[in-house]
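Enquirer: For reference, the sequence and a predicted model appear below.
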Amino acid sequence: MHRTRKNMLTEWWWTIDRPMLVALILLLFFGLVLSMAASPAIAMKLNLDAFHFVKRHAMFVPVALGIMIGVTFLSPRGARRLALFVLVCAFFGMVLTLLVGGSVKGAQRWISIAGFSLQPSEFMKPAFVVIVAWLFAENDRRPEIPGNLFSIVIFMIAVALLVAQPDIGQTVLLAMVWSGLFFMAGMPIFWIFLLMGLGVGGLTMAYFFVPHVTGRINRFLDPASGDTFQVDTAMDAIIRGGWLGVGPGEGTVKRTLPDSHTDFIFAVLAEEFGIIACMVLISVYLFIVVRALKLALQTQDLFKRLAISGLALLFGLQAVINIAVNLKLMPAKGMTLPFISYGGSSLLSVALTMGLLLALTRKRPEIGMEKRQFFKPYD
């Protein structure tokens, strides 16, 4: 038994992509440090213990790490089965949220389970990517199976549930990832223009019929048309921080912004640690995404190539959107910074995302080869 466990762990160590694993653990560490910097001021404003959010974030970090590491042991088939299970549970949870979930700032996205607020849509995203990638791959491998049609149906279900909450930011993110996968799977030119038209039409309808979307876009285009306090303050904090920052604990943005520990934690980083620290963080995100896409190109299995690429896009685009909002380059969307922002559902879902990615990028020694540098993809 001991020998079997030792062999399994040894094989895992030599087949996992260690540079990416180290980069992800580094992000988890960054998130904990920034939680200590950004959240005490918010907790005290809410008459909570100063380290209330820090303690909760610290509690979720080992759970997230455990989920990420545990999922990496799965084979591609095991990853697909887990994704299907999570997707079904997430869809059920999203429906349940619409029926009995609590409303926060006009949106019904959370449901309380055992005293914890859970956001099912966060867990839906990585599972959706893996299942859709598998459907596209099956459609290519066996044309008699309407994988593309099934992927469209699942996409429409996911979009309908997200819009009902409403969560336009996550809808846009999911649509971008799904469109990217469809394109990589060999989408005909007709579908490209059709999806572009549907995307423009959907955003137009959201602007005219979803009040909070209308307000956010209007404030982005014309700041004088409404309250832009959060984005203006975040931008001022970034400018104030300069290259090296004002120093840990010396920032002011966290004392005034209600979302400084979640959506605007990047502004806290910029103000207290400076633009150089922000560039380091962005470099870590860029390294992870580029390395994942490189590994995707190296695999011959279409399912793994699409799934790895989709998970990398999901991870990278979420980071880009959050940072762009902080820099006033996009309307506010209420999207967290992966592994950095406070939030249990976000942290655990990103851990699931990257666990699936690491599982699909694992390699193993060729049979009969003793040197560790000879690897081939998992079957």
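Expert: Great, that's in hand.

Enquirer: going forward, measure contacts and count neighbours with C-alpha atoms only.
Expert: Noted.

Enquirer: in the protein, which spans are strands?
Expert: 102-104, 107-113, 116-118, 363-365, 375-377 (DSSP state E).

Enquirer: any idea how far residue 208 lies from residue 159?
Expert: Going from residue 208 to residue 159 by C-alpha to C-alpha, to the nearest Å gives 18 Å.

Enquirer: should've said residue 309
Expert: Applying C-alpha to C-alpha to residue 309 and residue 159 gives a distance of 21 Å.

Enquirer: Grab the nearest non-local neighbour of residue 60.
Expert: Sequence neighbours aside, residue 344 is the residue nearest to residue 60 in space, at 6.2 Å (criterion: C-alpha to C-alpha, 6 or more residues apart in numbering).

Enquirer: circling back: okay, the strands of the chain in CSV with distance to residue 52 and mean neighbour count next?
Expert: Below are those laid out as CSV (distance: least, C-alpha to C-alpha, whole Å; neighbours: other C-alpha atoms under 10 Å):
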stretch, distance to residue 52, mean neighbour count
strand 102-104, 20, 13
strand 107-113, 19, 18
strand 116-118, 14, 16
strand 363-365, 41, 19
strand 375-377, 44, 16
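
Enquirer: this is the comparison structure:
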Amino acid sequence: MKTIFQHIKGDKTIWAIVAILAIFSFMPVYSASTNLVYVVGNGSTFGHLIKHAVLLIMGFAIIYGVHKVPYRYFSGGSVIMLPVVIVLLAVTLAQGTTIGGANASRWIRIGGIGFQTSTLAGLVLMVYVARYLARNKEKEIKFKESLLQLWLPVSLVLILILPANFSTTAIIFTMILVIVFIGGYPLKYIAFILGAGLVVLTFFVLIAKAFPDAMPNRVQTWQNRIENFSQEGGKEAYQVEKAKIAIATGGAIGVGPGKSVQKNFLPQSSSDFIFAIIIEEYGMVGGFIILSIYFLLLFRIFVVIRKTTTIFGTLLVLGVGLPIIFQATINMAVATNLFPVTGQTLPLISSGGTSIWMTCFALGMILSVSATKTVTEEEILDDNPLDILHETID
């Protein structure tokens, strides 16, 4: 055990939080997978548990590998990866998997493995934004120049994600606005970008309404979710009803591990609505503990920021760390009917491959920052992306 601790660097509390969430996730995923087995007819509960365990082991390998990379390389790496994710998003939008005949193109298959490209795109975009802000920290930002250098790549990525995944687009856009505000981007320009984003979204909805065959069911799905949430006495979505029943059944201490009843009726019980199953089985006490762990992770993120000596390191940790907490908050809010259904998973607990891996990649970046003691802003910002490619090839 002592040998293992010698090889892991960075904030040990974050390592512990990741391990606790991962270990805890086994029982809820195993329990909730009965819906996939006995209702959908997909595999076995033990098979889903093994798959989840393998994904988490690969996730820990990602964290370990990424946290060993000096975080200055992520700056230039984002420039290299940005064109790659744009191409991947375009391919996904054109050839991605559809669900139930609807245009929900979010996945492509690479080597036989399903991959959700929007999660990778969001991560790369946050690092790219952090790089831009750090490079311009001592300059007067000119709006026209920032439109080309910052907002053109951002808008291109978000436009490619929007048709298939509005909630992810909204989360990424919101997080980018938060980061640019913290990074010192002029407030009047942020207001303009926000207004432009709302105009683009309105235009997109009007186009989708005018040509429904181009993106069948997508805008209608968003509209139904908002109406089901906002209308008092209106008929709620089926999964929300079952989630509320699960939470009410759980009470203070829950019905016990593996004894959930609503897992057999609640769609996405092992992913999007796993928090409802956790409360049913472990009660409000269990739900509060999970919530507290995520807030502890948020606190440790700010501890890392306080110890970071560079602007890029600070913005990098914020850019990749805050979305994890934001996503967890949205998932729990949806399960408790405080927010419309969005399809966001609970980080490190819900089943799913890409979401686990990208969360682990982000945590690896945070740990890389916390593990780095001596680095200057000049070393980071003078990095040439081509040099990184050469070093990688060598």
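Expert: Nice, thanks for sending it over. These figures come from a predicted structure and were not determined experimentally.

Enquirer: how many neighbours does the closest residue to residue 148 of the first structure other than its chain neighbours have?
Expert: Excluding its sequence neighbours, the residue lying closest to residue 148 of the first structure (C-alpha to C-alpha, 6+ apart) is residue 136, at 5.7 Å. As a burial measure, residue 136 of the first structure scores 28 neighbours (other C-alpha atoms under 10 Å).

Enquirer: swap in residue 164 of the first structure?
Expert: By other C-alpha under 10 Å, neighbour count at residue 164 of the first structure equals 16.

Enquirer: burial count for the nearest residue to it once chain neighbours are set aside?
Expert: Ranked by C-alpha to C-alpha, 6+ apart and with sequence neighbours excluded, the top spatial neighbour of residue 164 of the first structure is residue 98, at 7.6 Å. Using other C-alpha under 10 Å, residue 98 of the first structure has 20 other residues around it.

Enquirer: Per the alignment, residue 98 of the first structure pairs with which residue of the second structure?
Expert: Alignment note (TM-score structural alignment): residue 98 of the first structure maps to residue 93 of the second structure.

Enquirer: quick revisit: more neighbours: residue 208 and residue 159 of the first structure, which one.
Expert: Per other C-alpha under 10 Å, whichever of residue 208 of the first structure and residue 159 has more neighbours is residue 159, with 19 against 10.

Enquirer: My read is that that one contacts residue 169, right?
Expert: No: between residue 159 of the first structure and residue 169 there is no contact under C-alpha atoms under 8 Å: 11.0 Å.

Enquirer: what separates the residue nearest to residue 164 of the first structure from residue 251 of the first structure, distance-wise?
Expert: Using C-alpha to C-alpha, residue 98 of the first structure is found at 38 Å from residue 251 of the first structure.

Enquirer: for residue 348 of the first structure, same thing?
Expert: Distance from residue 348 of the first structure to residue 251 of the first structure, counting by C-alpha to C-alpha: 28 Å.

Enquirer: Take the strands of the first structure and lay them out in JSON lines including distance to residue 185 of the first structure.
Expert: Converted to JSON lines, the strands of the first structure look like this (distance: least, C-alpha to C-alpha, whole Å):
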{"stretch": "strand 102-104", "distance to residue 185 of the first structure": "38"}
{"stretch": "strand 107-113", "distance to residue 185 of the first structure": "31"}
{"stretch": "strand 116-118", "distance to residue 185 of the first structure": "33"}
{"stretch": "strand 363-365", "distance to residue 185 of the first structure": "23"}
{"stretch": "strand 375-377", "distance to residue 185 of the first structure": "20"}
